[in-house]
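Novice: Build me a model from this:
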Amino acid sequence: MFAPGWEKDLFAVLPSTNPSDFTDVARRHHRNAPHTRVIAATLEGLLHFEFGAGDAGAESRARELLGWAAVQPSTEPIQRFTGTYLVHRTWPVEIVPGVTAELRLQDDVVRLAAAELHQRAGDLDAAIWTVEQALPTAHAALSLIDLYSCAERHQEVIDLTNGITNSDDATALLLALRGRAFAHQGFYDAARESFSQALRVRSRSTAVRHRALVERVQVDFAQNRKAAARKGLEKILAEDPTYPGLTDALSSLQ
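Specialist: So this is what the prediction gives:
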């Protein structure tokens, strides 16, 4: 009853799936309550992010809004509003292929979602910088290691994955990325050991196991072990004939 106007208006549009509702609230209150713009941009950006996958326009708008929101200071009114009305709200973020997490605002969903959008757009530098500013959580670490791997920063991948054991999908994927890093540095035996650890538990997700198999096949190719490469590719073929690049890889073995 006694909440300020900006808070009442933002609260009223929380269930909305119309992006313009958040824009309207921001325009209405940005002069007397500038923090309204940050909250509205965050919510609109996350709305585009969650429901606009595959839509270039929606992803571009989400990237713009979340990239901006991620670098804004978290003021007391923002903390109070999100802590009161959004403390349990979550958004799905694919940290890496095969590992999706339901994240809250306090889990740094804004930065991790923005980083994913930067990566989709091909801006690895922006994605890496964004995750490096995130809270040091397990999800942020996984995202950062995957980005380092994509950027060919192999020694950093190795350094960050020392001591990792296969305890879940995320750590199995980290072992696969560790093996990839060793392989790119020419340490094939160390790479195979990491792949063996990644594939040791068969209950890991299909996406994670296939990524580990694909990376191991690259080592087989590098060492001219065609029979082993074919065996790895055929394992993937039996489970997912549409796996990207699988047909070309099998053809190269002919």
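
Novice: switch to C-alpha atoms for all contacts and neighbour counts from now on
Specialist: Fine.

Novice: Residue 92 against residue 101, yeah?
Specialist: Yes - with contacts counted by Cα atoms under 8 Å, residue 92 reaches residue 101, the gap being 5.6 Å.

Novice: got the end-to-end distance for stretch 22-38?
Specialist: 10 Å (Cα to Cα, to the nearest Å).

Novice: Buried by neighbour count: which residues of it qualify?
Specialist: 22-23, 25-26, 28-29, 35-38 (16 or more other Cα atoms under 10 Å).

Novice: out of those residues, which one sits closest to residue 118?
Specialist: residue 38 (19.3 Å; Cα to Cα).

Novice: Contacts only, for the residue nearest the centre of the chain.
Specialist: The chain has residue 95 as the residue nearest its centroid, 2.5 Å off, counting by Cα atoms, centre = their mean. Residue 95 makes contacts with 101, 112, 116, 139, 142-143, as judged by Cα atoms under 8 Å, 6 or more residues apart in numbering.

Novice: what does residue 229 give?
Specialist: So residue 229 contacts 216-218, 220-221 (Cα under 8 Å, 6+ apart).

Novice: about what we covered before: wasn't the residue nearest to the centre of the chain part of a strand?
Specialist: Yes - under DSSP: H, G, I helix; E, B strand; the rest coil, residue 95 sits within a strand.

Novice: Alongside the first, I'd like the structure of this one:
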Amino acid sequence: MVSLLEATLVSLPAGDTQRGLELLTWLFGTGYDPATDDFIQKYLPDASFTLPIADGITVQLPPDRNLIGLLLAELYQETGDIPAAVDVVEQLEPSTVTAVSLAELYTQQGRWNDVVDLTEGLTNEDEAATFLLTQRGIAFREQGYFEAARASFKESLRIRSRPADLRHRTLIERGLTYLREGKRSMARKDFEKVLAENSSYPGLREHLADLQD
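Specialist: Next up, the predicted model:
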């Protein structure tokens, strides 16, 4: 319990990645679960932690084993050890939150079949599903299944009230898919939708410049 509090309240806020790794690796390895800790349940019953688990997705999590694992995976990802991050998240209880983390990690590894399997049967029920559908579209595109990719992107964009960052990412990825198909005018349309709302979106100017070649 002390190690968890040190990691979440001291090391991580201070940016001490190495100490955070040491503490969380030890906690995860011991099988410690804060949800069964009498002290935490008595004195911190309503505690929650804010955790960004992927671009555009931030969640509030109670102190439990999944929190420890996801925090540890984020630190591994930060240090570039993607295989270690995947190994940790794959040991956690399956949930939408862990699926988001895994989808991002699998995408970084180019494990397209795993992304497709992970996102099978999804509909756009919440922000996490929006993110996962975009990852599914990317996976299909990278496998050369452009129609399937566009279907996933369409479902990801179906709910217009989703956060702008998520919509913009999907539009960019769909635009890149159109480019791979040689549909430059459709790609421009998606890129310019993002341009109209956020002209400083990372990489957007480069994508638009590519259309001039």
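
Novice: Any idea what the TM-score is?
Specialist: Laid over one another, the chains give 0.91 as their TM-score (TM-score structural alignment, normalised by the length of the second structure), with 211 aligned residues with a Cα RMSD of 1.9 Å.

Novice: what's the counterpart of the residue nearest to the centre of the first structure in the second structure?
Specialist: Mapped onto the second structure by TM-score structural alignment, residue 95 of the first structure lines up with residue 53.

Novice: same deal with residue 212 of the first structure?
Specialist: That one, residue 212 of the first structure, aligns with residue 170 by TM-score structural alignment.

Novice: residues contacting its match?
Specialist: 134, 153, 156-157.

Novice: what's the answer for residue 193 of the first structure, then?
Specialist: residue 179.

Novice: how about it, what's its match in the second structure?
Specialist: In the second structure, residue 193 of the first structure lands on residue 151 (TM-score structural alignment).

Novice: For its match, what is the enclosing helix or strand?
Specialist: helix 146-156 (DSSP states H and E).

Novice: can you pull the buried residues of that helix?
Specialist: Within helix 146-156 of the second structure, judged by 16+ other Cα under 10 Å, the buried ones are 146, 148-156.

Novice: Next, the mean deviation of it compared to the first structure.
Specialist: Superposed on the first structure, helix 146-156 of the second structure shows a mean distance to its aligned partners of 0.5 Å (mean Cα distance after the TM-score superposition for the first structure).

Novice: Have a look at how far, on average, the longest helix that the second structure contains is from the first structure.
Specialist: Ranked by residue count under DSSP state H, the longest helix found in the second structure is helix 164-181. Compared with the first structure after fitting, helix 164-181 of the second structure deviates on average by 1.2 Å (mean Cα distance after the TM-score superposition for the first structure).

Novice: still on that earlier bit, return the member of the buried residues of stretch 22-38 of the first structure nearest to residue 133 of the first structure.
Specialist: Of the buried residues of stretch 22-38 of the first structure, the one sitting nearest to residue 133 of the first structure (Cα to Cα) turns out to be residue 38, at 17.7 Å.

Novice: That closest one reaches residue 71, doesn't it?
Specialist: No - applying Cα under 8 Å as the test, residue 38 of the first structure and residue 71 come out as separate, 9.9 Å apart.

Novice: can you give me the strands for the second structure?
Specialist: In the second structure, the strands defined using DSSP state E lie at 49-54, 57-61.

Novice: With residue 110 of the second structure as the reference, name the closest of those strands.
Specialist: So among the strands of the second structure, strand 49-54 is nearest, using Cα to Cα, at 16.3 Å.

Novice: where's that closest one relative to the chain centroid, distance-wise?
Specialist: Taking the mean of its C-alpha atoms, strand 49-54 of the second structure sits 9 Å from the chain's own mean (Cα atoms, centre = their mean, to the nearest Å).

Novice: can you check stretch 212-223 of the first structure too?
Specialist: 24 Å.

Novice: again, but for stretch 11-29 of the second structure
Specialist: For stretch 11-29 of the second structure, the distance to the chain centre is 21 Å (Cα atoms, centre = their mean).

Novice: And for stretch 114-123 of the second structure?
Specialist: 14 Å.

Novice: Quick one: the helices in the first structure, in order.
Specialist: 5-13, 19-29, 35-51, 56-69, 76-85, 109-120, 124-132, 138-150, 154-160, 169-184, 188-198, 206-222, 226-239, 246-251.

Novice: For the last one, grab the matching residue range in the second structure.
Specialist: It refers to helix 246-251 of the first structure. The aligned range for helix 246-251 of the first structure is 204-209, by TM-score structural alignment.

Novice: Thank you kindly, that will do.
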